[in-house]
Structures are given as structure tokens and as C-alpha cells.
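Visitor: Sequence and computational prediction follow.
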Amino acid sequence: MASEPIPSDLTADLPVTLPDVRAAAERISGAVVRTPTLFSQTLSNLTGARVWLKFENLQFTAAYKERGALNTLLQLDEAARRNGVIAASAGNHAQGLAYHGARLGIPVTIVMPRPTPIVKVMQTEGHGATVVLHGETFDAAYAHARELEVERGLAFVHPFDMPSIIAGQGTVALEMLEDAPEIDTLAIPIGGGGLISGMGVAARTLKPEITLIGIQAELYPSMYNRVKHASLPCEGDTLAEGIAVKYPGELTARFVEALVDDVLLVSERKLEEALSLLLQIEKTVVEGGGAAGLAAMLCYPERFRGRNVGIVLSGGNIDTRLLANVLLRDLARSGRLARLRIRLQDRPGALFHVAKIFHEQQVNIIEIYHQRVFTSLPAKGLITDIECETKDAAHLDGLMAALREGGYSVSMVELA
């Protein structure tokens, strides 16, 4: 059990306090999963820290967002429960609100941008919500939701910039510090800032000396810009789409500025690596935002080495095709999967002799691609790309050395 609360001036002027978070925990108890906080020996060995993982991807809708959504729904008055609620979301907030709204008999309307993947629309409708598709961007969907709020007399539930949402998300920290009181550092993903705001209030009050680190995707440094007074661009296709927020909350920014020690940015490559490691080592599937904490430990090892670090696996809703791409790219970067470009003469037996070297080196050939036309080689020359599977980088190096000893010009087709 965490130590008794120590009053902190840091939380004095904030609209959510530890009692609010504890009240939220009592409200939602039994209706959301009390997810485990488990020590990872392998990740600890890998990072030089002691690492605990909070498995919020094990919630029914596979994300922590249920906590704040349910805490908000349970505090609605009778009129609001009868009329229903509305939100703008294309992700985990929509599903959490839809699921618990249906369970409580509260009508839920979700406004999503028209380009939202159909699977997300179907998942949200599957939880009982009415989905309205409007606009090409989240901002357009959000504006329309606020219009419908007034027109239909609905209660608007913001995905992050709302005290009841923040208090609900803070219950994650209560559970983590109860299960692993030795944690002295929390690495928390930031999108709009609701999770780190709630966790920050709880953790900072229970354990004033704790270090709070916020993590954002390098392509969407909105909260980083706010607290660091920077002006980095917020755009691009990020793996961490759940935390790809262009404008941080005004309310949550106050919490971050008051409570958080630092905000770090992580690259797409480290997000991919972290996601792959969690699947391989912990046998757990996370979305890009859920991998952000581990990605930060890989990007900035010196910030975490020797510390007792708690990481929130905030969600597990990732498209299966995207997951497959990430895993294959990680295999390629580790040398276990490669595409080799080999220059051959266009004559009988040329490919046989190359394949023989692959056989001798015990390398499995997956695909072969010939290119005779779109090449700068003479007409009797050709380029062959061979996709192959090796044991590791050293095995791949041995294959390339053997091909060169056989007289072949060979290079690797590199990943971005």
C-alpha cells in the first residue's frame, strides 16, 4: 500500500485532488478491470532500470479511457442520463463511452471524421452508440459535436479536458502505487493530457518525491511545445495515433505545468521497436501510444537507468495489418529478414548458382524478384532481389560475404 497522503502545494490550485481520484476509484470499482501491474525482468535487464508494466490494454475495450468515461457517466443527473451524451472521438474514448453508456442505459452519440477507418466505426456502433460521420478532420467533427450538443440537449463528454475524466484516469496511478509502492518514476503517454493529469495528481500527492515523465510522439509534440515554449510542427503519420493531438487541453496543460518533471519526445522508429519488444517479450499487444513509455526508455536510457519505473500500456487497439508491418520491419532491422539486391548475368543456371550459396549458408529464401527492363545494366544483365530469412545479423553478414566470394555484386535494400 502506498504511503499516506502528504499535502502538496503543487496540487492546491488544481480542480482535481486526490480525494476526487479516490472517489472515482470507488465509483468505477467492479465495472472496469483492475488491471495488473507486473514486474518485467527481461525489460529491466534490457534497459538497466527496474520496470513495472500496467496492463491497461486488458480493459474490456482495450484502453484506460473507460475509467474517465465511466466516472463521468455515473455523475450525470437524471435529465442528462435520459437525454444522453455526445463526444467527438475516433478512438478509445468513443468505445469506452459507448460501452459503459450502453451498460448504464444512457444514449451515446459519437461524432467521427468521415475518413475514420470503418473498423473503428463498427466497433463503436457495436458497443451501442449512434455514430455521426462529419467533416474531414477531428476539428470539424468536434465543432459539429458541440453544435449537436446544443441542438439536441445532450451532455458533452470531452476526451481529456474535463475534471471528471481526469479524476477517472488518475485511478491508474492509485492501483500502480498500491501494487508496486517501490516505483519512483512514472513514464506516461500524453495526447490531450488527461491520463498524465489524473495520474500526476494521485502520484504527486501520495509520493511527492516521485518523478513524472510525459511522453509524446515526435510528430505530435503539442504538450511539449506548450510547456517548453517551443514551436515544433504537429503533423504526419504516426504509429501512436491515439496520442496524435494537435492542441493540448487548456485544463490539462495546467496540470502538466504544475506536476510533471519533463516531457520527452520519441521517434517513430523507437515506437516500433518498443511495440515489437512488448509483443515478443511480454506477449502483449499494444497500440503505438501504449508503447510510448518503453520507447522513451529506449530513446533516453540515461534518464531511467537505475530507477524503479512504472510504464502504462495505455491501450491495445491497433490495426492487425499495421501490427504485421511493424513486426516485419523490426525483423528486418534486426537482420532476421532482409532483401538482397544481386547483379546477375541473364543466362541459364545463373539463379541456380546463387540459390546454391543460400542453401550452403542455411538461409531460407522467401521471395525472388527479377528486373530486366528498368535497370541501367546492359541488356544481358539483370537485377535480382531476394527476400530471405536469417538467424540474426551475423548470419546475414556471413551470407553476404559468401555471395561476394562467389563473385556476385550484392547490397542490402535498406528500410527507411
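Guide: That came in fine, so what should we check first?

Visitor: Only C-alpha atoms from now on, for both contacts and neighbour counts.
Guide: Will do.

Visitor: neighbours of the closest residue in space to residue 389 that isn't next to it in sequence, just the number please.
Guide: Spatial nearest neighbour of residue 389, chain neighbours left out: residue 337 (4.7 Å); criterion: CA to CA, 6 or more residues apart in numbering. The number of residues packed around residue 337, counting by other CA atoms under 10 Å, is 22.

Visitor: Run through the residues that contact residue 337.
Guide: Neighbour list for residue 337: 328, 331, 387-390 [criterion: CA atoms under 8 Å, 6 or more residues apart in numbering].

Visitor: and if you look at residue 390?
Guide: So residue 390 contacts 335-338, 363-364, 396 (CA under 8 Å, 6+ apart).

Visitor: Just these: which are in strands?
Guide: Counting by DSSP state E, the contacts of residue 390 place 337-338, 364 in strands.

Visitor: out of the residues you listed, who's nearest residue 17?
Guide: Comparing these against residue 17 with CA to CA places residue 337 closest, at 50.6 Å.

Visitor: got another, please set it beside the one above:
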Amino acid sequence: MKLTLEDVKKARDNIKGVVRKTPLLYSSTFSKKSGYNVYFKCENKQKTGAFKLRGAYNKIVTLSEEERKRGVIASSAGNHAQGVAYAATAFGVESTVVMPITAPQAKVQATKGYGAKVIQCGEVYDECYIKALDIQNENRAVFVHPFNDEAIIAGQGTIALEILEELPEADAIIVPIGGGGLISGIALAAKEIKPDIKIIGVQAEIVASTKASLEKGEIVTLRGAKSLADGISVKTPGDITFEYIKKYVDDIVTVTEDEIAQAIFNLMEISKLISEGAGAVALAAILSDKIHIKGQNVVAIISGGNIDIAMISKIIDRQLVLLKRRIHFRVQLQDKVGQLGGLINQIGSLGANIVRVRQERNWEESGLDFANVTFEIETESKEHSLNIINTLKQKGYEVDIIC
């Protein structure tokens, strides 16, 4: 391991004036929920929407003129792609990025918009990596690795400098782990400045390759799995990053897909912060009670905010259903003028928002005089939903909850 704290400080000088110093926000709500003082380091507010610009820009600064003339190539699930494209264009360097076919279109289009040529291949990052190496062998472009490179690691470590300058009393930093570049840089810098600070990594449970590697004592490769946290869906950690993780990281925990989705939803609703799956895993670990440290001040890294609007919509719909704030139920009504209107007025008077109503004839089961009406409503809480159902039953309606 060659990196020192001075390398991270030099990286900060290299990226100064280009990379933003992102906000460090205290959350009273999540602090009450967790029992810790919870702070968010908002790399979702970074240029390109994620922390990756720090490492990518620092890497391209270090390239020679001859290397820049050859152009650069990278493989990425999306955020590194944007960082490389932005940095390369800033230096007038041609860039090519290989991304998964499953990459969110928001990331693909943004990468193209920053000036890179995008090639889509494979389902997960590791398949893109192989394709990018094949292309590099043909065109001799400089490969800009998303995590397994010490210039990249040093750039990501600048986050720790910002955190400890603003919150020197931080007791722990909770960091997403994909290939390990982010946590390696943060851990190195933070531990050199404050040796007793705890650095805890978080991985998606279905592709926790770094955790598995630490448990075995050597790098292992897991089967590819597509997590909601696509930015950290990495089957094999880097050999360089693995050494820094072994030396500096205190623990690695995992979170489920449901816990990630809930954290994304909570960040939007409570803190008004848009996070992608990888960016939400630190909060997911805190809310699922998987973080256990001495001390009170915990910093959760929101590593990025590049998430498709369509995915946000799915998460919101799903979470509202799971929380019983959106419910479907069926009511049998007499098929007479005014019956449906009266029921709609009843539901509205109870404070529900009616999203959808569908009426179907029920001739086979109940004869010609009855119809089934299906409602989808939104409420303030699970208790509010139950109150509406119980009130309708008390008024004589036959109500069956669908979900």
C-alpha cells in the first residue's frame, strides 16, 4: 500500500475548483429513530450526481500528455462513467465507457451528455470490465478503473477530509461498498486523522463480495446479482482496495433489497433527498439496527442520487402498499342510481384520496341488482386506513380488503 494522508490532501488540491464540497446535514428525525446523532454526507449533491467525479478527475490530472492523447476507457455501472466523461471532456480527452445493458437510462444519457462514447454490454459491472479490457487491447486507451487504482482511491478519500474538518467529533462513518474504492479512501484518510473513528462498510446482501472475501481471508468472486443498489453490485473486490479495507475498515454489514427500498423512500419523504440504491444503504443499515458503535455521531455517506424516475415511482408505490398507506378493497353495492356516488362521498369525508375506482357487474354471484366496486385509496397512515375500513363496515357496507 503506497497511499498516505498526504496523497489524499494532494488529491484535494488537484480537484479544487471543480469538485464541490458537498453538504453535511444533521437529521433530527433519523437521529430519534436510531438513537445516534445521524448526519448525511450528501454526495448526491455532487457534480454528475455522485462522488465518483472526485476519483476520476484526480486520475486524469495525473495522466501524462502522451496518455491523454491516447484517450481513456472505463467500465462502470453508471456513476464512474459520468465522472470519467466529465473529467475527460474537461481536459479535452476522448473517452469511452462500457456500461451494463441494465444501467439506469438516466446514467446512460448523462454519460453521453458529458461527452463519452457509451457501449452497453452485460448485466453487471464485472461483465463490462471484461469488455472494456478487450477494447483497450485494440485501441491502447488508458484504462481508468472505477475503484482498483490508488489515484482513484485518493480522490474518494477527500470526502473524509471534508467530514472531519466540519465534524471533528464524528465517531463513525458508514460507507457503501462496491469494489471498495470509496471506503478505502475514506478509511485511510479518516483513520490517519482520527485513529479511533470507526469505519463501517455496507453491502447489498445478495452480492456482498467484500464481506465474503474478508470472512475467507482472500478475494472471492460471487455469482452476479442485480441489486437495487446497482452502483455496488460488484462480484469481485479489487486486490488493491482489499488491502486498504483489511487494514482500515472495522466492520462490514449487509442490507436486504427491502431495506434499501425503504431507505430510499424515507430519504425522499423525510429528508427530501433523492438517493439511488447504493446511496441509501448506509441509512438502511442504521434503520435496520445493524450499526453498533460506542459514541453518538454517525455520518452516513449518500454516495449518489442518479436513479431513474420510473424506479422512484415503483419504490413509492410499493412502499405505500407495504405501509398500508395505499390500500385496495372491494365493496358490494346495489346497482342503483346514487349508491356509488354516496359511497365515494363517504370515503372522501373520511380523509382518503381516491386514486382509482372500478365497477364490475356481479350478476352470476349476486343477481342483477348488485355490482362489485374496487377502490384504490391513499391515506395518512396504516391506522387511518384501518379506521376507514372499520367505519365503512359500521355503516353497513360489505368490505373485502384486497391488499
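Guide: Arrived safely. Everything numeric in this text was worked out from a predicted model, so none of it was measured.

Visitor: ok, back up a step: in a markdown table: the contacts of residue 337 of structure 1, plus distance to residue 159 of structure 1.
Guide: Formatted as a markdown table, the contacts of residue 337 of structure 1 follow (distance: CA to CA, whole Å):
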| residue | distance to residue 159 of structure 1 |
| --- | --- |
| 328 | 33 |
| 331 | 36 |
| 387 | 44 |
| 388 | 45 |
| 389 | 44 |
| 390 | 45 |
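
Visitor: Just the buried ones from these?
Guide: The neighbour count (16 or more other CA atoms under 10 Å) marks 328, 331, 387-390 as buried among the contacts of residue 337 of structure 1.

Visitor: biggest separation within those, which pair?
Guide: Spatial extent of those (CA to CA) is set by the pair 328 and 390 at 13.0 Å.

Visitor: And the residue nearest the centre of structure 1?
Guide: Residue closest to the average C-alpha location in structure 1 (CA atoms, centre = their mean): residue 289, at 1.5 Å.

Visitor: Counterpart of that one over in structure 2?
Guide: Aligned against structure 2 by TM-score structural alignment, residue 289 of structure 1 finds its counterpart in residue 278.

Visitor: Confirm its match sits in a helix?
Guide: Yes - looking at residue 278 of structure 2 with DSSP: H, G, I helix; E, B strand; the rest coil, it is inside a helix.

Visitor: Residue 44 of structure 2 versus that one, what's the distance?
Guide: According to CA to CA, to the nearest Å, residue 278 of structure 2 and residue 44 of structure 2 sit 11 Å apart.

Visitor: Give me the common contacts of these two.
Guide: If you check residue 278 of structure 2 and residue 44 against CA under 8 Å, 6+ apart, the residues they both contact are 302-304.

Visitor: Go ahead and confirm residue 121 of structure 2 touches residue 128.
Guide: Yes - with contact defined as CA atoms under 8 Å, residue 121 of structure 2 reaches residue 128; the gap is 5.8 Å.

Visitor: Neighbour count: those two, which is higher?
Guide: Shown here are residue 121 of structure 2 and residue 128; by other CA under 10 Å, residue 128 has more neighbours (24 against 20).

Visitor: can you tell me the helix or strand for that one?
Guide: Assigned by DSSP states H and E, residue 128 of structure 2 belongs to helix 125-139.

Visitor: And that helix, what does it pack against?
Guide: Under the contact criterion of 3 or more CA pairs under 8 Å, 6 or more residues apart in numbering; DSSP states H and E, helix 125-139 of structure 2 touches strand 72-75, strand 95-99, strand 142-143.

Visitor: The shortest one vs structure 1, mean deviation?
Guide: What it means is strand 142-143 of structure 2. Following superposition, strand 142-143 of structure 2 is found to deviate from structure 1 by 0.7 Å on average (mean CA distance after the TM-score superposition for structure 1).

Visitor: Which stretch of structure 1 lines up against that strand?
Guide: Alignment note (TM-score structural alignment): strand 142-143 of structure 2 is matched to residues 155-156 of structure 1.

Visitor: So what touches the matching stretch?
Guide: Taking CA under 8 Å, 6+ apart as the rule, stretch 155-156 of structure 1 contacts 80, 83-87, 145-146, 149.

Visitor: what do you get for stretch 317-335 of structure 1?
Guide: With contacts defined as CA under 8 Å, 6+ apart, stretch 317-335 of structure 1 is touched by 57, 62-63, 92, 272-273, 276, 286-288, 337-338, 390-394, 396, 415.

Visitor: just the buried members of those?
Guide: Buried residues within these, defined by neighbour count using 16+ other CA under 10 Å: 57, 62-63, 92, 272-273, 276, 286-288, 337-338, 390, 393, 396.

Visitor: is it fair to say residue 298 of structure 1 lies in a strand?
Guide: No - read with three-state DSSP, residue 298 of structure 1 is helix and lies in no strand.

Visitor: Strands of the stretch 201-350 of structure 2, start to end?
Guide: Counting by DSSP state E, counting those that start in this stretch, the segments of the stretch 201-350 of structure 2 that form strands are 251-255, 297-302, 326-334.

Visitor: Structure 1: matching residues for the first one?
Guide: Against structure 1, the aligned range for strand 251-255 of structure 2 is residues 262-266 (TM-score structural alignment).

Visitor: what's the mean deviation for that stretch versus structure 2?
Guide: Its matched residues in structure 2 lie on average 1.0 Å from stretch 262-266 of structure 1 after superposition (mean CA distance after the TM-score superposition for structure 1).

Visitor: quick one: that stretch to chain centroid distance?
Guide: Its chain's C-alpha centre lies 14 Å from the corresponding centre of stretch 262-266 of structure 1 when counted by CA atoms, centre = their mean, to the nearest Å.

Visitor: Identify the residues contacting that stretch?
Guide: Defining contact as CA under 8 Å, 6+ apart, one finds that stretch 262-266 of structure 1 is touched by 212-218, 221, 223-224, 292, 295-296, 299.

Visitor: Specify which member of these is nearest to residue 184 of structure 1.
Guide: Taking CA to CA as the measure, residue 184 of structure 1 lies nearest residue 212 of the contacts of stretch 262-266 of structure 1, at 8.7 Å.

Visitor: So which residues make contact with the one helix or strand that closest one maps to?
Guide: Element membership of residue 212 of structure 1 [criterion: DSSP H and E] is strand 211-217. Here strand 211-217 of structure 1 makes contact (CA under 8 Å, 6+ apart) with 184-191, 196, 200, 223-224, 238, 240, 243-244, 259-268, 292-293, 296.
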